[in-house]
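Enquirer: predicted model, plus sequence, below.
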Amino acid sequence: MKTLIALTATALTLGTAAFAESHAMTNPQVGGADMFSDKTIVENAVNSPIHTTLVAAVQQAGLVDTLNSEGPFTVFAPTDEAFGMIAEDSLKALMMDENKAQLAQILTCHVVSANAMSDAIAGMIADDGGMHPVPTVGGCTLQAKMDGDKITLTDENGREATVTTADVMQSNGVIHVIDRVLLPKS
């Protein structure tokens, strides 16, 4: 009888674990690469083939330790294509040592010190009548709104980015991939 109870308990435990695993929220891939919810923002970004410029900029700006820390952070992560919209000479100048503070401010204008999933952002947008202010770590305020089922963010200069991949869970927050670099007020 004890053996039957032990076997039944084991079967129930294994069955429950398998059910939970099969129904767990899986992270979307980014640029064809798997993203892991037990890795930090930096660890996952390094594996993304469409975020090489962002990773280089984060390293140049000295923000690796910050984005590897406990958080939580929400990062609106511009792709290489988004950085490609910036004139090549301007981007090269921005990556120079003497412009490190400016680069850090631009990057931190993509970071919020909270864990904001897309459904929560959409809820805040709805609660605020269609547009929600998003204060960033870099001192910028982005305006979030919905464009159909996509979240868009407008910077203080009127530049608009669309979230192309939402809710990429990290151990220290969440990444939302965006299609444009957002800038502080000029």
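Expert: Everything's here; your move. Source: prediction; values computed, not measured.

Enquirer: please make it C-alpha for all contacts and neighbour counts, starting now.
Expert: Noted.

Enquirer: how distant is the biggest strand by length in the chain from the center of its chain?
Expert: When the chain is parsed with DSSP state E, its longest strand is strand 160-170. Taking Cα atoms, centre = their mean, to the nearest Å, one finds strand 160-170 lying 6 Å from the centre of the chain it belongs to.

Enquirer: one more: stretch 70-88?
Expert: 9 Å.

Enquirer: and it, which residues are buried?
Expert: Within stretch 70-88, the residues that count as buried by 16 or more other Cα atoms under 10 Å are 71-80, 82-83.

Enquirer: among those residues, which are located in helices?
Expert: Among the buried residues of stretch 70-88, the ones falling in helices (DSSP state H) are 80, 82-83.

Enquirer: below is an additional structure, to be compared with the one above:
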Amino acid sequence: MRTTLTSLAVALALGSLASCGGGGDGGNQAGEAQTGKAKDAAGDKTIATGLGSNGRFAALAKTAGLDQTLAGPGPYTVFVPDDAAIAKVPAETSAAWSKPEGRGEVTRLLTYHIVPGVVLADDLGKAIDRGKGKAQIITMGGGTLTAAKEGGSIVITDGNGGKVTVTKADEQYLNGAVHHIDGVLTPGKN
């Protein structure tokens, strides 16, 4: 699927819901993807600026060369694991990420946390409801995540069956939105 999708269309490119958005082939600009209210909430910070330079996710984004992408026009939605979640990654895996030969794996991992367009928690909730309890989300890396509701929270299941919970939703930035999660999403084996 080579069509560029805008915010709600991305949320609804989830299974059978793809027809509910305004997906066009050229409307993937932050200004078109956000309402006036969202733009006001976002201010002038990009996702890269909002993540700062001290967090582990931001450091990995820099290692992968994605910091410039997250500073660009977007729009993007990023599921950001908290530092404690990234710290739980086995030491041999995280040590490999800092080596030049590990850059491809870091990029694959991080693009699995990024979705094109602005997908707010309300969009996810509606997509889950319309999908009879589940919604498929296509990532920038081409992987698939599954969103569901559990106990009043949005839970994301990755390609290996691992589950993370959205702990803080809808941080809005000039070029998209960030949802904080309590774990690292891992793509399935290709």
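Expert: Structure's in. What do you need? Keep in mind that this is a model prediction, so the values were computed, not measured.

Enquirer: quick one: TM-score?
Expert: Here the TM-score for the pair of chains, by TM-score structural alignment, normalised by the length of structure 1, is 0.77; 152 aligned residues with a Cα RMSD of 1.7 Å.

Enquirer: check contacts around the residue sitting nearest the centre point of structure 1.
Expert: In structure 1, the centroid-proximal residue (Cα atoms, centre = their mean) is Ile175; its distance is 1.5 Å. When the contact criterion is Cα atoms under 8 Å, 6 or more residues apart in numbering, the partners of Ile175 of structure 1 are 41, 74-77, 166-169.

Enquirer: relative to Glu21 of structure 1, which of the buried residues of stretch 70-88 of structure 1 is nearest.
Expert: Within the buried residues of stretch 70-88 of structure 1, the smallest distance to Glu21 of structure 1 is 24.2 Å, found for Pro72 (Cα to Cα).

Enquirer: show me what the closest one aligns to in structure 2.
Expert: Using TM-score structural alignment, the equivalent of Pro72 of structure 1 in structure 2 is Pro75.

Enquirer: need the contact list for that match.
Expert: 7, 28-30, 33, 116-118, 175-176.

Enquirer: which stretches of structure 1 form helices?
Expert: For structure 1, applying DSSP H gives helices covering 2-23, 41-47, 52-61, 64-68, 80-83, 88-94, 100-108, 118-127.

Enquirer: in space, what's closest to Tyr173 of structure 2 - neighbours in sequence excluded?
Expert: Using Cα to Cα, 6 or more residues apart in numbering and skipping residues adjacent in sequence, the residue nearest Tyr173 of structure 2 is Ala42, 4.0 Å away.

Enquirer: from what I can see that neighbour touches Gln172, true?
Expert: Yes. Ala42 of structure 2 lies in contact with Gln172 (Cα atoms under 8 Å); the separation is 4.8 Å.

Enquirer: who's more crowded, those two?
Expert: Using other Cα atoms under 10 Å as the criterion, Ala42 of structure 2 and Gln172 rank with Gln172 on top: 24 against 20.

Enquirer: was I right about the more buried one contacting Ala41?
Expert: Yes. The criterion here is Cα under 8 Å, and Gln172 of structure 2 meets it with Ala41 at 6.3 Å.

Enquirer: with adjacent residues omitted, what lies nearest to Ala104 of structure 1?
Expert: The shortest distance from Ala104 of structure 1 to any non-neighbouring residue, by Cα to Cα, 6+ apart, is to Ala61 (5.0 Å).

Enquirer: oops, could you answer that again for Lys185 of structure 1 instead?
Expert: Computed as Cα to Cα, 6+ apart, the closest residue to Lys185 of structure 1 that is not its neighbour in sequence is Glu156, at 5.1 Å.

Enquirer: now that neighbour: how far from Asp80 of structure 1?
Expert: Applying Cα to Cα, to the nearest Å, the value for Glu156 of structure 1 to Asp80 of structure 1 is 22 Å.
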